[in-house]
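Participant: quick one, structure for this:
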Amino acid sequence: MADLFNDDPPQPSADESSADAPLADRLRPAVLAEIIGQEHLTGPEGAIGRMVTAGRLSSTILWGPPGTGKTSIARLLADAVGMRYQAVSAVFSGVADLKKAFAAAETAKKAGQRTLLFVDEIHRFNRAQQDGFLPFVERGVVTLVGATTENPSFELNAALLSRAQVLILHRLDAEALGKLLDRAEELEGPLPLTPQAKDALIASADGDGRFLLNQAETLYNAKIESPLDPAALGQFLQRRVAVYDKDREGHYNLISALHKAVRGSDPQASLYYMARMLVAGEEPLFLARRLVRMAVEDIGMADPAALTQCMAAKDAYQFLGSPEGELALVQACIYLATAPKSNAVYKAQKAAFRSARETGSLMPPMNIVNAPTKLMKDVGYGKGYTYDHDADEGFSGDNYWPEGMPRQEFYQPVQRGFERKVQERLDYWAKLRDERS
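Facilitator: Prediction:
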């Protein structure tokens, strides 16, 4: 019955698909489990996986970069829950096309068939056109699945957003893109590339699986006899290909250079190495993680706000995506490079961990251990504890170290940035401690 109301042409099976079809079409996944790089959504615990398990879909906006599988997910969602699939594109469709789609969905509903209406580039519809979806979504005539590369917060009506959940698709990382090329090579044979050139081709795709497969198809069609190296690949494709292997030496060389430039307080060099990595296709969240590490390892208490800046940059990137969110990472990078430097926290962690391993299970002094029961209080747990807030100047000067273990000095601030103030406090407390001991 569903075929009576489906305006889309029937899709050929894998056996029937033409060998002349584009490589990206021939490699389209047949089930949701074959979608690459979006397991956070399609896996059993993901939003899409849960909807499929329940057999009920809610209206959804798929937001993500080009070539990440939005169209395939929508088509396979309909198959997975037995819904009729109908697709329109905001680029090519107008009001008449929408009316036709809604009329077909109404007819299908009367016949007991639910419709998943996929709207590609939904942000290209104007506000009035977007409002036109609302009554059909509210009445259950269609379950709307819209796809957009733009931030839905800015491009879609609030009324439409309130009736749909927004799912964020990840930019395909090197591992996911590598799997796509593996599938292509299973179908067409080995690519005429050296291993380094293959890595460079993946990096040049900038997370776009469709672009990567189109480039691979160009290479297959050229009937190249000898494998191309990165330089020859860039010349052949007439596209600059960054020589960058994201899991080998080039990757570690550049992240090391970025870290050391930040540590060396050179914001210009820091920006250069960050740009090198982003332009070559590095995963921005990898850089966000490294910036957080720099904030606590090389700046620490000299400027505690450095960590806050990095976490805010990570949140901003996850909210905006690429390329807008990369500006937040650049801001964090500049902040770190221009901040006062201290590795005192890093050294303190190392020293404290070493001491903890060496001293084993020494008990804290009895006056500061917990005493939740009467018996424990009777045998002396918590006895003699001084509540510091009640002491003069809010400082008791008590000994908090295990019996028999001398006081240690793990954290030693430097005389830079905020740590100058911290050192003043430590010196003041040490003076009071000496007086009261």
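
Participant: please make it C-alpha for all contacts and neighbour counts, starting now.
Facilitator: OK.

Participant: mind checking the SS state of Val141?
Facilitator: Put simply, Val141 is coil when judged by DSSP: H, G, I helix; E, B strand; the rest coil.

Participant: oh sorry, the question was meant for Arg293
Facilitator: Under three-state DSSP, Arg293 comes out as helix.

Participant: in contact with it, which residues?
Facilitator: Listed by C-alpha atoms under 8 Å, 6 or more residues apart in numbering, the contact set of Arg293 is empty.

Participant: surely Leu191 is in a helix?
Facilitator: No - using three-state DSSP, the assignment for Leu191 is coil, not a helix.

Participant: what helix or strand is the residue nearest to Arg26 when sequence neighbours are not counted on?
Facilitator: Nearest in space to Arg26, with sequence neighbours left out and distances taken as C-alpha to C-alpha, 6 or more residues apart in numbering, is Ser17 at 7.1 Å. Using DSSP states H and E, Ser17 sits within no helix or strand.

Participant: any idea how far Ser17 is from Gly67?
Facilitator: Ser17 sits 21 Å away from Gly67, going by C-alpha to C-alpha, to the nearest Å.

Participant: more neighbours, the two?
Facilitator: Just comparing Ser17 and Gly67: by other C-alpha atoms under 10 Å the higher neighbour count belongs to Gly67, 20 against 12.

Participant: name the SS class of that one, please.
Facilitator: In three-state terms, and counting by three-state DSSP, Gly67 is coil.

Participant: start to end distance for stretch 158-172?
Facilitator: By C-alpha to C-alpha, the extent of stretch 158-172 from end to end equals 29 Å.

Participant: name the element Pro12 belongs to?
Facilitator: Applying DSSP H and E, one finds Pro12 in no helix or strand.

Participant: roughly how far apart are it and Tyr85?
Facilitator: 15 Å.

Participant: what's the answer for Arg26, then?
Facilitator: Relative to Tyr85, Arg26 is positioned 20 Å away (C-alpha to C-alpha).

Participant: the more surrounded of the two?
Facilitator: Using other C-alpha under 10 Å, the more surrounded residue of Arg26 and Tyr85 is Tyr85, with 25 against 15.

Participant: looks to me like that one is in a strand.
Facilitator: Yes - applying three-state DSSP, one finds Tyr85 inside a strand.

Participant: go ahead and confirm it touches Arg75.
Facilitator: Yes - counting by C-alpha atoms under 8 Å, Tyr85 does reach Arg75; the two are 6.7 Å apart.

Participant: also this sequence, please, to line up against the first:
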Amino acid sequence: MADLFDTAPDEAARPAGPRPLADRLRPRRLSDVVGQEHLLGPDGPLGVMLTSGALGSLILWGPPGVGKTTIARLLADETRLAFVQISAIFTGVADLKKVFEAAKLRHANGQGTLLFVDEIHRFNKAQQDGFLPHMEDGTILLVGATTENPSFELNAALLSRAQVMVLERLDLAHLELLAQRAERELGRALPLTGPAREALLEMADGDGRALLNLIEQVAAWKPHGPISPDELSTRLMKRAAQYDKSGDGHYNLISALHKSVRGSDPDAALYWFTRMLEGGEDPRYLARRLTRMAVEDIALADPQAQGICLEAWQIYERLGSPEGELALAQAVIYLALAPKSNAGYAAYKNARAAARRTGSEPPPKHILNAPTALMKEQGYGEGYEYDHDTEAGFSGQNYFPEDMKRGVYYTPVERGFERELKRRLDYFTKLRARRQSG
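Facilitator: Here you go, the predicted structure:
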């Protein structure tokens, strides 16, 4: 794939006056787009659609600055459709009606319309339904752009009529290509050392538009020599990481943290923990989730884990940020290195399933109290053995409902403290079997 932005734009089509670097370097052909080869390549879904002449409505889902608007515009050029762009943030019902009426007139005159809707997830479900009849009769070919998961933000009827295309953030190699194109457009190299150049690419965080905006700032400087990484970070405000505390970013990162802890990788766990903090996540939420991890994935393999999480939580509440976050970070490390077991979690789920199946079965009479004469006559408490009075401190009696087969829900693992619990469980199982056989 060639670069994302064109190196020789059509000068005649440019408006007078200075234009941002990102706008000056927009591509004129889909073959100029960088970073989305999995979609635009000859074997990619968009490449196949264009080759076959069967382009349909699309939802372009991906992070900012990866080419969603550019691709939509170039698709219109490739298919000779009129390109109309609206934003769900600024477009109301009356505006949509005008867009559809204009598209109908074009359609009647033999001209199709590619309607690009930026931030399409901002439209409510009823507004999304308004696109359906115009998509079905061919009045518009809809291309929606969203940074949010379409499965949650778009209704099923719209999704059934449009194919979702997932765009990926640009990697460092893609960003370097953009930097080279920018230097050619500017006519000079950026005044950066090698490490500073790498730092600049990382600051863009996979966003091509953000990189070109940063480059524009750097190009305006007149340093005496190449700029170092420290000087770069001093002159440039680091771009905030893409993180939506109520959207996919939130759930994806907490999932990554949880699985890193479960996988006993303290370095990865700390990375995702700090990624969430840097994104503005509430440390109290992280404290709660860490405690959940201790209960679900460590449990009785290390009974101290839950207490350490609660203590870290309490320390954070007393110290606040940023000092209290260190206690949470230490809890992350402890959880990642603790022995793991989900036996307690599995036992709880198994017992709940059994309780739902047999929820009306009464306890066996011999373990029921008999505070009245009538209850004694009914056999309540009859035959009960007081465990402390037995030789081993274990009577081995049945405590399940009389008509229910004995269940086995807790199966401890051979790790951490559960190794000792398994030894105890095996001991009582043998005593119970001996009593039943005797």
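
Participant: can you tell me how far the residue nearest to Arg26 of the first structure sits from Arg28 of the first structure?
Facilitator: Going from Ser17 of the first structure to Arg28 of the first structure by C-alpha to C-alpha gives 11 Å.

Participant: now Leu237 of the first structure
Facilitator: 24 Å.

Participant: just His40 of the first structure next, same as before
Facilitator: His40 of the first structure is 19 Å from Arg28 of the first structure, by C-alpha to C-alpha.

Participant: name the residues contacting each of Tyr85 and Arg75 of the first structure.
Facilitator: Counting by C-alpha under 8 Å, 6+ apart, the residues touching both Tyr85 of the first structure and Arg75 are Phe118.

Participant: ok, which stretches of the stretch 1-150 of the second structure are strands?
Facilitator: Using DSSP state E, counting those that start in this stretch, the strands of the stretch 1-150 of the second structure run over 58-61, 82-87, 113-118, 141-146.

Participant: tell me which of those strands lies nearest to Leu253 of the second structure.
Facilitator: Across the strands of the stretch 1-150 of the second structure, the minimum distance to Leu253 of the second structure, taken as C-alpha to C-alpha, is reached by strand 58-61, at 18.1 Å.

Participant: tell me which strands and helices the closest one is in contact with?
Facilitator: For strand 58-61 of the second structure, the packing partners by 3 or more C-alpha pairs under 8 Å, 6 or more residues apart in numbering; DSSP states H and E come out as strand 141-146, strand 163-166.

Participant: and the contacts of it?
Facilitator: So strand 58-61 of the second structure is contacted by 68, 142-150, 162-167 (C-alpha under 8 Å, 6+ apart).

Participant: please repeat the previous calculation with a cut-off of 6 Å.
Facilitator: Around strand 58-61 of the second structure, the neighbours that count as contacts under C-alpha atoms under 6 Å, 6 or more residues apart in numbering are Val143, Gly144, Ala145, Thr146, Thr147, Ala162, Gln163, Val164, Met165, Val166, Leu167.

Participant: one more: stretch 87-99 of the first structure?
Facilitator: Contact partners of stretch 87-99 of the first structure, identified using C-alpha under 6 Å, 6+ apart, comprise Leu117, Phe118, Val119, Asp120, Glu121, Ile122, Arg124, Phe125.

Participant: pipe the residues you listed into TSV and attach neighbour count and distance to Ala54 of the first structure per row.
Facilitator: TSV is the format used below for the contacts of stretch 87-99 of the first structure (neighbours: other C-alpha atoms under 10 Å; distance: C-alpha to C-alpha, whole Å):
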residue	neighbour count	distance to Ala54 of the first structure
Leu117	26	19
Phe118	26	20
Val119	24	23
Asp120	22	25
Glu121	19	27
Ile122	25	26
Arg124	16	31
Phe125	19	31
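
Participant: now which residue in the second structure aligns to Asp173 of the first structure?
Facilitator: Using TM-score structural alignment as the criterion, Asp173 of the first structure maps onto Asp171 of the second structure.

Participant: how many residues are close by the closest residue to that match other than its chain neighbours?
Facilitator: Computed as C-alpha to C-alpha, 6+ apart, the closest residue to Asp171 of the second structure that is not its neighbour in sequence is Gly206, at 5.8 Å. Neighbours of Gly206 of the second structure under the rule other C-alpha under 10 Å: 24.

Participant: one more: the one 10 residues further on?
Facilitator: Other residues near Glu216 of the second structure number 18, with proximity taken as other C-alpha under 10 Å.

Participant: in which helix or strand would I find it?
Facilitator: In the assignment (DSSP H and E), Glu216 of the second structure maps to helix 208-219.

Participant: list the buried residues for that helix?
Facilitator: For helix 208-219 of the second structure, the neighbour count (16 or more other C-alpha atoms under 10 Å) marks Gly208, Arg209, Ala210, Leu211, Leu212, Leu214, Ile215, Glu216, Val218, Ala219 as buried.

Participant: which secondary structure element contains the residue most central in space within the second structure?
Facilitator: Centrality entry for the second structure: nearest residue to the mean C-alpha point is Asn252, 2.2 Å, by C-alpha atoms, centre = their mean. Counting by DSSP H and E, the element that carries Asn252 of the second structure is helix 248-262.

Participant: name the helices or strands packed onto that helix?
Facilitator: If contacts are counted by 3 or more C-alpha pairs under 6 Å, 6 or more residues apart in numbering; DSSP states H and E, helix 248-262 of the second structure sits against helix 266-278.

Participant: repeat the analysis, applying 7 Å as the threshold.
Facilitator: Under the contact definition 3 or more C-alpha pairs under 7 Å, 6 or more residues apart in numbering; DSSP states H and E, helix 248-262 of the second structure sits against helix 266-278, helix 323-337.

Participant: deepest-packed of those helices, please.
Facilitator: Highest mean neighbour count of these: helix 323-337, a mean of 21 (counted as mean count of other C-alpha atoms under 10 Å).

Participant: mind listing residues that contact that one?
Facilitator: With contact meaning C-alpha atoms under 7 Å, 6 or more residues apart in numbering, helix 323-337 of the second structure is reached by 261-262, 264-266, 269-270, 287, 294, 305, 308-309, 312-313, 315-316.

Participant: so how far is it off the chain centroid?
Facilitator: How far helix 323-337 of the second structure lies from its chain's middle: 22 Å, per C-alpha atoms, centre = their mean, to the nearest Å.

Participant: same check on stretch 101-115 of the first structure?
Facilitator: Centroid separation between stretch 101-115 of the first structure and its chain, computed with C-alpha atoms, centre = their mean, is 38 Å.
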